[in-house]
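Peer 1: sequence plus predicted model, see below.
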Amino acid sequence: MRTRAITALFFVIIVLASIVLNAYLFAGFFMVLSACCLYEFYRIIGDAHGKPASWLGIGLGGLLFGLYAGYRLGDLSPNFLLAIVPLAAVVFIAPLYQKDSDKPFAGIAYTYLGVVYVVLPFLSFFALGFLEGIYDYRLPLGFMLILWGNDTGAYLVGKFFGRRRLFERISPKKTWEGLAGGILLALVVSLILAHYFTALGVWKWIGVALLVSIFGTFGDLVESMLKRSQQVKDSGAVLPGHGGLLDRFDGLLLAAPAVLALLKIWLSLQNPG
């Protein structure tokens, strides 16, 4: 328990520092983090049914993240994003030279699935910092605090008061009481954020909190479904007492795209045309 707490404290400090200090650190840290999570995904998903081209997928995801970050930071033209096209084609060509590849298209599908499942959500989270063009750490910071609030509330309430199973077939420990506790604490965090971070109004922060809670919970369940289907307990062991990085950020994978879409819609309604 002590190891778990110490690991969590140091990791939280690193994540928060990467968001708050400057845009380049934010981009670099989350690009590396997405690559590490993608590596863990490929380790889990590869089996007799198909083996992803792990390093090609990581290269493709890293290039996509790096080029998009360069565009957002104002260092690259959006045309540079076309550089991913040749590497995307190589993912299809590589199996031609792999003699032990019995199901090449399953491997190709797994490779691209990793980019869609891991890298695009991290890109969505990164894009929250540039919602109105220039970097503003308040939205990604608020998102992360709400996500952690949801996880903490769900864990504590579920542990002490959980009775009714939420999705026993996939995750036996999750309960409806835990879900309610997560939503409640996420809403409390959102109200605090609305007081200090006025970039969004109170009701918009509440909307973000609800989306993070709901899609974050589904993100957790989806990753549990992945691990259960592959008979894996943790995505990795890089965080003592916590498992892998993918285990820590599974809630982000569905919540970040949902929140980005919601905020983009609100922004377009505020500034039509």
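Peer 2: Cool, got the structure. The shown structure was predicted, so the numbers you read here are calculated from the model rather than taken from an experiment.
Peer 1: from here on, just use CA atoms for contacts and neighbour counts.
Peer 2: Will do.
Peer 1: quick one: the helices in the stretch 1-150 of the chain?
Peer 2: Ranges of helices in the stretch 1-150 of the chain, per DSSP state H, counting those that start in this stretch, are 2-20, 23-45, 54-72, 84-93, 104-114, 120-128, 138-161.
Peer 1: okay, those in JSON lines with distance to residue 204 next?
Peer 2: Formatted as JSON lines, the helices of the stretch 1-150 of the chain follow (distance: least, Cα to Cα, whole Å):
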{"stretch": "helix 2-20", "distance to residue 204": "21"}
{"stretch": "helix 23-45", "distance to residue 204": "24"}
{"stretch": "helix 54-72", "distance to residue 204": "24"}
{"stretch": "helix 84-93", "distance to residue 204": "35"}
{"stretch": "helix 104-114", "distance to residue 204": "31"}
{"stretch": "helix 120-128", "distance to residue 204": "14"}
{"stretch": "helix 138-161", "distance to residue 204": "11"}
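Peer 1: can I get these in CSV with mean neighbour count and distance to residue 249?
Peer 2: Listed next are the helices of the stretch 1-150 of the chain as CSV, based on neighbours: other Cα atoms under 10 Å; distance: least, Cα to Cα, whole Å:
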stretch, mean neighbour count, distance to residue 249
helix 2-20, 14, 11
helix 23-45, 20, 8
helix 54-72, 21, 17
helix 84-93, 14, 25
helix 104-114, 21, 14
helix 120-128, 23, 9
helix 138-161, 21, 9
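Peer 1: okay, pairing it with this:
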Amino acid sequence: MKTRAITGFFFIIVMLGSVLLGHYPFGIFYLVLCLLCLHEFYGLNIKSGIQPNRAAGFINAVLIYGIFAFITYQDSPLLHKLLFLITISISAIFIQELFKLSVSPFTNIAYTLGGLVLVCLPFTFFHALAYVKGAFNFHFPLAFLLMLWSNDTGAYLVGRAFGRTKLFERHSPKKTWEGFIGGVLIAAIVGFIISLYFTDLPWNQWVSIAIIIGCFGTLGDLVESMFKRSINIKDSGGILPGHGGLLDRFDGFLIAAPIVYTYLYFVVNV
């Protein structure tokens, strides 16, 4: 427990620092984090006997994250043309399988692309949160993290104290409806508190974002649990002592980040 608490403390400090230090540290930090999570995802597949094309996956992840990061920072026709590089790099994943001796080439292709969808795209959308109103604004990614953590903590504490009814036992036996509801309510309270300091949005929209994070963050957690169970692995890694792997810490990103960005994009630009 002591190791878990110390790791969690330093992890939170690093995460908050990456958001508050400005445009370049923010972008670079989450690109590195994206690649580490992707490395973990592909490593788990390899342990289960699948052979994703890691090199092609990393190249595509850098292109997808990098090009969209530059577009959100400073949109220009040249950057839109660079998007077509992704068509070439994605095609390379299929072409390379032609030259490999594999009994299940399309399984390898599917998991290579799956890593980009499951890991790279959520980090890309999370990075874009800072630019949803144009110029860099740390309020949105910071608020996202605070509400996500409050939902996770609330769900754990309420579920441990009052949890009786299983939420989705097939994929996550410890999760309960009571914990889920408690997590969403606590995230909503944190969302309201955030609205008192970050006046970019009215309080009801911050609370709406908190509810979205609570619902879809939980779904992301379940998706990651489903993935680990499908390959018969408990923890995604051991890079964080007492916490498991990076994917275990960022499972709430998987669905919540794209959904929250989509919500903000249409709310801010109406």
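Peer 2: Cool, the structure landed. Because the structure is a prediction, the values reported are computed rather than measured.
Peer 1: nearest to residue 208 of the first structure, out of the helices of the stretch 1-150 of the first structure?
Peer 2: Evaluated over the helices of the stretch 1-150 of the first structure, closeness to residue 208 of the first structure peaks at helix 138-161, with 7.7 Å, by Cα to Cα.
Peer 1: and the closest one with helix 2-20, angle?
Peer 2: Angle, helix 138-161 of the first structure to helix 2-20, by axes from the mean of the first three to the mean of the last three Cα atoms, to 10 degrees: 160 degrees.
Peer 1: against the second structure, what's the mean shift for helix 138-161 of the first structure, could you check?
Peer 2: Here helix 138-161 of the first structure, set against the second structure after superposition, deviates by a mean of 0.6 Å using mean Cα distance after the TM-score superposition for the first structure.
Peer 1: after superposition, how close is the lengthiest helix in the second structure to the first structure?
Peer 2: Ordering each helix of the second structure by length in residues (DSSP state H) puts helix 203-230 first. On superposition with the first structure, the mean distance recorded for helix 203-230 of the second structure (mean Cα distance after the TM-score superposition for the first structure) is 0.5 Å.
Peer 1: residues near residue 199 of the second structure, how many?
Peer 2: By other Cα atoms under 10 Å, 11 other residues sit near residue 199 of the second structure.
Peer 1: quick check: which element contains the aligned partner of it in the first structure?
Peer 2: Aligned against the first structure by TM-score structural alignment, residue 199 of the second structure finds its counterpart in residue 198. Residue 198 of the first structure is part of no helix or strand when elements are defined by DSSP states H and E.
Peer 1: any idea how far residue 263 of the second structure lies from residue 119 of the second structure?
Peer 2: Distance of residue 263 of the second structure to residue 119 of the second structure, computed by Cα to Cα, to the nearest Å: 20 Å.
Peer 1: in terms of neighbours, single out the busier of these two.
Peer 2: For residue 263 of the second structure versus residue 119, neighbours defined as other Cα under 10 Å are more numerous around residue 119 (26 against 15).
Peer 1: and the nearest residue to the more buried one once chain neighbours are set aside, how far from residue 251 of the second structure?
Peer 2: Closest residue to residue 119 of the second structure apart from its sequence neighbours, by Cα to Cα, 6 or more residues apart in numbering: residue 38 at 6.1 Å. Applying Cα to Cα, the value for residue 38 of the second structure to residue 251 of the second structure is 12 Å.
Peer 1: which neighbours do the two share?
Peer 2: Shared contacts of residue 38 of the second structure and residue 251, defined by Cα atoms under 8 Å, 6 or more residues apart in numbering, are absent.
Peer 1: which residues touch the match of residue 199 of the second structure?
Peer 2: Residue 198 of the first structure makes no contacts at all, as judged by Cα under 8 Å, 6+ apart.
Peer 1: one more: the one 10 residues further on?
Peer 2: Taking Cα under 8 Å, 6+ apart as the contact definition, residue 208 of the first structure lies against 143, 190, 259.
Peer 1: count of neighbours near the last one?
Peer 2: For residue 259 of the first structure, the neighbour count with other Cα under 10 Å is 23.
Peer 1: double-check it against residue 211; I have them as touching.
Peer 2: Yes. The criterion here is Cα atoms under 8 Å, and residue 259 of the first structure meets it with residue 211 at 6.5 Å.
Peer 1: if we can go back for a sec, which one of the helices of the stretch 1-150 of the first structure lies nearest to residue 254 of the first structure?
Peer 2: Minimum separation from residue 254 of the first structure across the helices of the stretch 1-150 of the first structure (Cα to Cα) falls at helix 120-128, 6.8 Å.
Peer 1: distance between that closest one and the chain's centre?
Peer 2: Centre-to-centre, helix 120-128 of the first structure and its host chain are 8 Å apart (Cα atoms, centre = their mean, to the nearest Å).
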